[in-house]
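Student: sequence below, structure please.
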Amino acid sequence: MSRLQVVSGKGGTGKTTVAAALALALAREGRRTLLVEVEGRQGIAQLFGAEALPYEERKIAVASGGGEVFALAIDAERALLDYLQMFYKLGSAGRALKKLGAIDFATTIAPGLRDVLLTGKACEAVRRKDKAGRYVYDHVIMDAPPTGRITRFLNVNDEVAGLARFGPIHNQAQAVMKVLKSPETAVHLVTLLEEMPVQETADGIAELREAGLPVGRVVVNMVRPHHLDEATLRAAADERRAEVARALSRAGLGGARRGGLAERLVDPLLAQAAEHASRVELERAQRTVLEQLDMETYELPLLGAGMDLAGLYELASELRKQAGEE
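Tutor: Next comes the predicted model:
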């Protein structure tokens, strides 16, 4: 299992939820995971019912078997101050630059610099070891930008290494890309069984592979159950009104005569059944597209009660089951 797990997906697919569930799933039996947020939305804090995350690693959950989940919201300005201190020993000077607004100016006018800092901080956490030489975190899970820009986000250090031919910037960029393009990293894509997210997933996989970045798994999120068997689905699609009315009548819901209870129930029931049948057909078509990608795929259910901490633990358990670890 790769030590850096990057989770991306089209907006609205629930990638932050999947990243959080993955962090819980990997933090089993005493392991430690770090869940990293890079977009400044504080989505992780909301999921775990915690206060807004500061720019420091904070324990936010305990997983099954005593594992621990830590979280970090990376701030580009603070990361740049760390960078200046690490490579140029500009501790007090860097703080002075921040007061002057230079740090904010630099990270705002140069989006590429922001991405360099965000990926660099995550990779530093992956490589960090304690005094005994053991990794501080068994896994680092990054709640990454959406699929449309994930390749550029992860590959930005390659561009920086090409621009800066030598020196600490070049060396740092190369060190980051060494992690991102190695078996230590896996980029997972979250999708729904809908046409646009599936197509964006297919495009994202192609772009990642072309850039030499390691693709992990596809996670199909919010999968809804199919309530009707095949025969009923076909009947719903055909809108067999008379058959449904007779079935309701046999069930004791009034006669099938005009204006009876069965008669009044037919139209709304058929409308719901036809909608369900149409959705099932669409989902099957999208599953076929995903199968053609030849990717290992996990499926997570739609939780009817909405997402809360209990739901995260449920999804984490489902991930472990599908990985054959529970």
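Student: all contacts plus neighbour counts: C-alpha atoms, from now on.
Tutor: Will do.
Student: what about the helices in the protein?
Tutor: For the chain, applying DSSP state H gives helices covering 15-26, 43-47, 76-88, 91-99, 102-109, 111-127, 147-163, 168-180, 195-210, 230-238, 241-250, 261-292, 309-322.
Student: tell me which of the ones you listed sits nearest to Val219.
Tutor: Nearest of these to Val219, taken as Cα to Cα: helix 15-26 at 8.1 Å.
Student: and for comparison, fold this next one:
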Amino acid sequence: MGVDRDWEGVRLHVVTGKGGTGKTTVAAALALALASDGRRALLVECEGRQGIARLFDTPPLPYAERKLAVAPGEGMVYGLAIDPEQALLEYLEMYYHLGRPARVLQRVGAIDFATTIAPGLRDVLLTGKVYEATRRRFSGSRPARTAARIVRHDGVPADAYVYDAVVLDAPPTGRITRFLNVNAEVADLARVGPINRQAASIMSLLRSPQTAVHLVTVLEDMPVQETLDGIAELRRQQLPVGAIVINRVQPAHLPTSALRAVARGEVDTAALQRGLAKLGIAAEPSTVDALAAETIDAARTAVRERRLRHTLSQAGRPTYDLPELDIGDIARLYTLAAALREQGAA
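Tutor: Predicted coordinates for the structure are as follows:
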């Protein structure tokens, strides 16, 4: 489309946002955008809600990488719902070769007990699986027991990454920094050995230019403030801040000067009534007054949204607008993906 991509070199896109802002929908649309033109993207869910499956109208995802959708230009989107217990089994088998003993632990409930009493361990396992998927190459892919192996496409170099991009539907902004930074704490606790090396490798990826943490918001006071607080906290922890995605944007119908006048209550009800009459609508004065009141409320909302947009701009990050759409999930995802591509997100 002739638009430069903002995130060249980024392989892991972490999507966070305040609850209710459409974080999962934006993550899915971003995965579709990144998979366009023959690329492969993995969309990962880590909160056990099966939100990805509902969006793509598929059965609940198992702990296995499954094809979800075909992107424009014959790209592919795969999905994975990470289960912490299965991730721990995979970790023990991959790094400690504890295949059968680990499954004995599973049967007696030891793994579930461990992840329950040590919530941080759950986040270690989740980020560890995302790290593995992001770094996996065709030539280095181990025969997968818990995840479907992706067959190499014709013309793809044998040592190429299996996925061109990984999109993580991450926890909300209030928890995102702790979630991403958990391996730094692990590395501090385990000063030597394989656990230290693994944790350090994960943090190296998460703090590198190959990662971007995108924040989803809507133009309301609380989500905007939480977005700004999240950006500040990510920067304090040296985690790479990506874009701000403003979701459910309403179209602007009036220039700023006219909008402010209406917001102050300056509505010519006589002109409004004449305009309705030209359209063949005979409106009572009470109806015209009600329309004027709604117009004033809408203008005040628009003025507030413009103020919040200016506040977000002070964070100095690329910003993408996604419209409010009243269409089905699948059609909405493709429309939002196209909007992201047009703005240079993918």
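Student: out of the helices of structure 1, which is the most enclosed?
Tutor: Among those, ranked by average contacts under mean count of other Cα atoms under 10 Å, first place goes to helix 15-26 (a mean of 26).
Student: so what's the gap between it and the chain middle?
Tutor: Averaged C-alpha coordinates place helix 15-26 of structure 1 at 7 Å from its chain's average position (Cα atoms, centre = their mean, to the nearest Å).
Student: how about JSON lines for the helices of structure 1, with distance to Ser2 of structure 1 added?
Tutor: Converted to JSON lines, these look like this (distance: least, Cα to Cα, whole Å):
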{"stretch": "helix 15-26", "distance to Ser2 of structure 1": "11"}
{"stretch": "helix 43-47", "distance to Ser2 of structure 1": "21"}
{"stretch": "helix 76-88", "distance to Ser2 of structure 1": "24"}
{"stretch": "helix 91-99", "distance to Ser2 of structure 1": "34"}
{"stretch": "helix 102-109", "distance to Ser2 of structure 1": "30"}
{"stretch": "helix 111-127", "distance to Ser2 of structure 1": "10"}
{"stretch": "helix 147-163", "distance to Ser2 of structure 1": "16"}
{"stretch": "helix 168-180", "distance to Ser2 of structure 1": "10"}
{"stretch": "helix 195-210", "distance to Ser2 of structure 1": "16"}
{"stretch": "helix 230-238", "distance to Ser2 of structure 1": "40"}
{"stretch": "helix 241-250", "distance to Ser2 of structure 1": "53"}
{"stretch": "helix 261-292", "distance to Ser2 of structure 1": "23"}
{"stretch": "helix 309-322", "distance to Ser2 of structure 1": "15"}
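Student: out of these, flag the one nearest Gly65 of structure 1.
Tutor: Gly65 of structure 1 lies closest to helix 15-26 among the helices of structure 1, at 10.7 Å (Cα to Cα).
Student: ok, residues contacting the closest one?
Tutor: Contacts of helix 15-26 of structure 1 with the rest of the structure, by Cα atoms under 8 Å, 6 or more residues apart in numbering, involve 7-9, 33-35, 43-44, 47, 61-63, 68-69, 139-143, 190, 221, 312-313, 315-317, 319-320.
Student: and the angle from it to helix 309-322?
Tutor: Here the directions of helix 15-26 of structure 1 and helix 309-322 differ by 60 degrees (axes from the mean of the first three to the mean of the last three Cα atoms, to 10 degrees).
Student: Provide the aligned range in structure 2 for helix 15-26 of structure 1.
Tutor: On the basis of TM-score structural alignment, helix 15-26 of structure 1 is assigned to residues 23-34 in structure 2.
Student: and if you look at stretch 268-285 of structure 1?
Tutor: Aligned using TM-score structural alignment, stretch 268-285 of structure 1 spans residues 290-307 in structure 2.
Student: how about the contacts made by the aligned partner of Thr319 of structure 2 in structure 1?
Tutor: Structural alignment places Thr319 of structure 2 opposite Thr297 in structure 1 (criterion: TM-score structural alignment). If you count contacts by Cα under 8 Å, 6+ apart, Thr297 of structure 1 has them with Arg217, Val218, Val219, Val220.
Student: so the last one is in contact with Leu192, correct?
Tutor: Yes. With contacts defined as Cα atoms under 8 Å, Val220 of structure 1 counts as touching Leu192 at a distance of 5.4 Å.
Student: ok, longest strand in structure 2?
Tutor: The strand spanning the most residues in structure 2, taking DSSP state E as the definition, is strand 241-249.
Student: which neighbouring elements make contact with it?
Tutor: Packing partners of strand 241-249 of structure 2 (3 or more Cα pairs under 8 Å, 6 or more residues apart in numbering; DSSP states H and E): strand 211-217, helix 221-236, strand 319-323.
Student: quick check: which of the ones you listed is nearest to Ile202 of structure 2?
Tutor: Among these, if distance is taken as Cα to Cα, the winner is strand 211-217, at 11.0 Å.
Student: which part of structure 1 matches that closest one?
Tutor: Per the alignment by TM-score structural alignment, strand 211-217 of structure 2 matches residues 185-191 in structure 1.
Student: alignment lookup: Val223 of structure 1 to structure 2.
Tutor: So, by TM-score structural alignment, Val223 of structure 1 is matched to Val249.
Student: how near is the nearest residue to its match once chain neighbours are set aside to Gly120 of structure 2?
Tutor: Excluding its sequence neighbours, the residue lying closest to Val249 of structure 2 (Cα to Cα, 6 or more residues apart in numbering) is Pro323, at 4.6 Å. For Pro323 of structure 2, the distance to Gly120 of structure 2 equals 36 Å [Cα to Cα, to the nearest Å].
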